[in-house]
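Engineer: Quick one, fold the following:
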Amino acid sequence: MDGYRVMRQDDNGNRFRVADGLGRAEADALAAEFEARGHKQFYWVEAGRSRTPQPPAGEPRYVVGGALLHRGRVLAARRSGPPELAGSWEFPGGKAEPGETQEQALERELAEELGVRARALRPLPGSWEVRPGLELRIWAAELLSGEPRPLQDHSELRWLAAHELDDLPWLPHDREVLPHVAALLAAG
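Structural biologist: Okay, the predicted model is just below:
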């Protein structure tokens, strides 16, 4: 498939294809969306042949969040932007790229945003439409290695016990899964 692709380069100079086979206007809009979200990585549009499969028409793309569990606590992250979300707390994560499973996307996003290696365990109940064609799922995940740091999109991180979950101003969708996260912590 001919068209344009959106590319990104991380802080280490690694280059990744974000999306393929787009029209020029769609590719420019997607790159601008990433820039507007405050990602510290560099995004650009280039012409080329698509090698990444696109989801079938009508199938949603996913945003995945991770309820990252470690030693009886869960990690919460305070948003640094965009302005309408800044100061609210969430389970960190991001969009699945074309061709990625939700598990792969979550593990990649936690590495990029927090500098850790984690394993996606299972989706928690519920899903939410972020906008048409984009659906949020929150997953339980376990920390495998590394010390989480707020590398992108967040200004602060906190490890919380079950009794502390209600102490923070969560984003609405994240707040809805708190009973499920509390049950995981109680069972852990």
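Engineer: only C-alpha atoms for contact and neighbour calcs from this point on.
Structural biologist: Fine.
Engineer: got a list of what the closest residue to L143 other than its chain neighbours touches?
Structural biologist: Once flanking residues are discounted, L143 sits nearest to A118: 4.6 Å by C-alpha to C-alpha, 6 or more residues apart in numbering. For A118, the contact set (C-alpha atoms under 8 Å, 6 or more residues apart in numbering) comprises L68, E107, L110, A111, A141, E142, L143, L144, S145.
Engineer: tell me which element the first one is part of?
Structural biologist: Using DSSP states H and E, L68 sits within strand 61-70.
Engineer: Next, work out how far apart Q104 and R175 are.
Structural biologist: Note on Q104: its distance to R175, by C-alpha to C-alpha, to the nearest Å, is 24 Å.
Engineer: So which elements touch the strand of greatest length in the chain?
Structural biologist: Secondary structure of the chain read by DSSP state E shows that its longest strand is strand 134-145. When contacts are defined as 3 or more C-alpha pairs under 8 Å, 6 or more residues apart in numbering; DSSP states H and E, strand 134-145 packs onto strand 61-70, strand 117-123, strand 128-131.
Engineer: just the helices in this structure please.
Structural biologist: Using DSSP state H, the helices of the chain run over residues 24-36, 102-114, 172-176, 178-187.
Engineer: so which of those helices is the most packed in?
Structural biologist: helix 102-114 (a mean of 21; mean count of other C-alpha atoms under 10 Å).
Engineer: residues making contact with that one?
Structural biologist: Residues outside helix 102-114 that contact it (C-alpha under 8 Å, 6+ apart): 62, 64-66, 92-97, 116-120, 148-153.
Engineer: ok, now which ones touch the residue positioned nearest the centre of the chain?
Structural biologist: By C-alpha atoms, centre = their mean, the chain has its centre lying nearest to G94, at 1.5 Å. Shown in contact with G94 (C-alpha under 8 Å, 6+ apart): V63, V64, G65, A105, L106, E109.
Engineer: for L160, same thing?
Structural biologist: Residues R73, V74, L75, A76 are the ones in contact with L160 under the rule C-alpha under 8 Å, 6+ apart.
Engineer: separation between V130 and R5?
Structural biologist: 23 Å.
Engineer: Following up with a second sequence; could you model it the same way so I can compare the two?
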Amino acid sequence: MTETPPTRFVRVVAGVICDARGRILLAQRTGASDLGGLWEFPGGKIDPGESPEHALVRELDEELGIQAEVGEAVITVPQLYPDKRLTLDVRHVTRWQGNPRGREGQALLWVPPRKLARYRMPPADRPVVAALQQPDRYLVTPDVGQLTAGMSGAELEAGEQAWLDALERTLATGISRVQLRAPSADPRRWARLAASAVELCQRVSAEVLVNGDLELAARLGAGVHLRSDQLSAHRDRPVDPGLALAASCHTVDDLRAAERLGCTFVVLGNVLPTATHPGRNGIGWEAFAAMREHVSMPIYAIGGLGIQHMDQARLHGAQGIAAIRGLWAD
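Structural biologist: Here you go, the predicted model:
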């Protein structure tokens, strides 16, 4: 039976209010309210004809008694609830006048950013925490097997070293989350090369995931990035809780399966046409947002994207972008 989504649309704005110590303000929903007892970023509904900026200033005055200056956008999260479709527009607030207090009886708490994930939150607020804590770029390495096709001996070794050198240059741009992927490489050579790549990533404290190969990931002490066709093969999380688990998703069913497995994050696309799939249209940003609203985990947009698409990705609920060509130093 096909699900019928709610027809009621609600637009909400919230502020990431940061004090001089870098702590972030959370407010607890009162027991009588929807999702009572959960913690959230302060804010409220946007009235018809009202801008998000004006609504946030008004709501923070009414709820906290402060006069806030609205800063840059953090993320806009589309989220599906049983009774409504909600869009949460989140902005930075670093300057305000007044002393924040719960004028509507709500508890307030200043929380260090690293501890935000410990607090139970509504589904729409969880991607905001990820946007504040986790990388906005997810590098997928180019297939070294394709780059070195036809090479042998010293030429092959030089080609593999060039790949490692390019990875090192890419990490120097600030990349801190990496997927090692080489589907056409010789498995034994790839295992050695991947070990060297892990060492490079560890030097700069970049998180590493291995595409598809759970055994190799375990040997390297790395996380795992599951292909979409691997999602149905697992009923339980296939890696230790301390390691990252990700997945490639193309449908809402994929997203839900990944969330059930406890994936740290996923990628969804292709959003735009790509050179690797000529003639195939991407799903587009509206379809990305429509699928994104069914789950609350971090989702990277992938497919034909580069740094120039970051703002658009965040506007449609993405953690950021995942890419090969758009992030690789060469």
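Engineer: Please state their TM-score.
Structural biologist: With the length set by TM-score structural alignment, normalised by the length of the first structure, the two chains reach a TM-score of 0.58; 125 aligned residues with a C-alpha RMSD of 2.5 Å.
Engineer: circling back to that earlier point, compare the contacts of L160 of the first structure with the second structure and list the ones that remain.
Structural biologist: Retained in the second structure (both residues aligned by TM-score structural alignment, their matches' C-alpha atoms under 8 Å) from these: R73, V74, L75, A76.
Engineer: Counterpart of the last one over in the second structure?
Structural biologist: In the superposition onto the second structure, A76 of the first structure corresponds to L26 when matched by TM-score structural alignment.
Engineer: Correct me if wrong: its match contacts L108.
Structural biologist: Yes. Look at L26 of the second structure against L108 with C-alpha atoms under 8 Å: they come within range, at 5.8 Å.
Engineer: ok, those two, which is more surrounded?
Structural biologist: Between L26 of the second structure and L108, L26 has the larger neighbour count (other C-alpha atoms under 10 Å), namely 22 against 18.
Engineer: Tell me how far the more buried one lies from L35 of the second structure.
Structural biologist: For L26 of the second structure, the distance to L35 of the second structure (C-alpha to C-alpha) stands at 15 Å.
Engineer: do L171 of the second structure as well
Structural biologist: Look at L171 of the second structure and L35 of the second structure: by C-alpha to C-alpha, they are 41 Å apart.
Engineer: Of these two, which one has the most company?
Structural biologist: Using other C-alpha under 10 Å, the more surrounded residue of L171 of the second structure and L35 is L171, with 23 against 14.
Engineer: Now check the first structure for the residue matching the more buried one.
Structural biologist: Taking TM-score structural alignment, L171 of the second structure has no aligned residue in the first structure.
Engineer: what does P123 of the second structure give?
Structural biologist: In the first structure, P123 of the second structure lines up with P172, judged by TM-score structural alignment.
Engineer: Next up, the contacts around R78 of the first structure.
Structural biologist: Contact analysis of R78 of the first structure by C-alpha under 8 Å, 6+ apart lists A86, G87, S88, W89, E90, H154, S155, E156, L157.
Engineer: Which of the helices of the first structure sits closest to L165 of the first structure?
Structural biologist: Closest approach to L165 of the first structure among these is made by helix 178-187 (7.0 Å; C-alpha to C-alpha).
Engineer: how big is the angle separating that closest one from strand 61-70?
Structural biologist: Interaxial angle of helix 178-187 of the first structure relative to strand 61-70 (axes from the mean of the first three to the mean of the last three C-alpha atoms, to 10 degrees): 30 degrees.
Engineer: Helix 178-187 of the first structure: how far from the chain's middle?
Structural biologist: What separates the centre of helix 178-187 of the first structure from the centre of its chain is 21 Å, taken as C-alpha atoms, centre = their mean, to the nearest Å.
Engineer: hmm, who's touching that helix?
Structural biologist: With C-alpha under 8 Å, 6+ apart as the test, helix 178-187 of the first structure has contacts from A67, L69, G72, R73, V74, L124, P125, A140, A161, A162, H163, L165.
Engineer: Report the inter-axis angle for it versus strand 134-145.
Structural biologist: Computed by the same axes, to 10 degrees, the angle separating helix 178-187 of the first structure from strand 134-145 equals 20 degrees.
Engineer: Now check L160 of the first structure against the second structure: what is it aligned to?
Structural biologist: Under the alignment (TM-score structural alignment), L160 of the first structure pairs with V111 of the second structure.
Engineer: scratch that, A120 of the first structure
Structural biologist: With TM-score structural alignment as the criterion, A120 of the first structure pairs with V70.
Engineer: Now that match: closest residue in space that isn't a chain neighbour?
Structural biologist: Excluding its sequence neighbours, the residue lying closest to V70 of the second structure (C-alpha to C-alpha, 6+ apart) is V93, at 5.3 Å.
Engineer: Any figure for the gap between W39 of the second structure and A258 of the second structure?
Structural biologist: Applying C-alpha to C-alpha, the value for W39 of the second structure to A258 of the second structure is 24 Å.
Engineer: What about I299 of the second structure, how many residues nearby?
Structural biologist: With other C-alpha under 10 Å as criterion, I299 of the second structure counts 30.
Engineer: That one and Q79 of the second structure: what is the separation?
Structural biologist: Distance, I299 of the second structure to Q79 of the second structure, by C-alpha to C-alpha: 13 Å.
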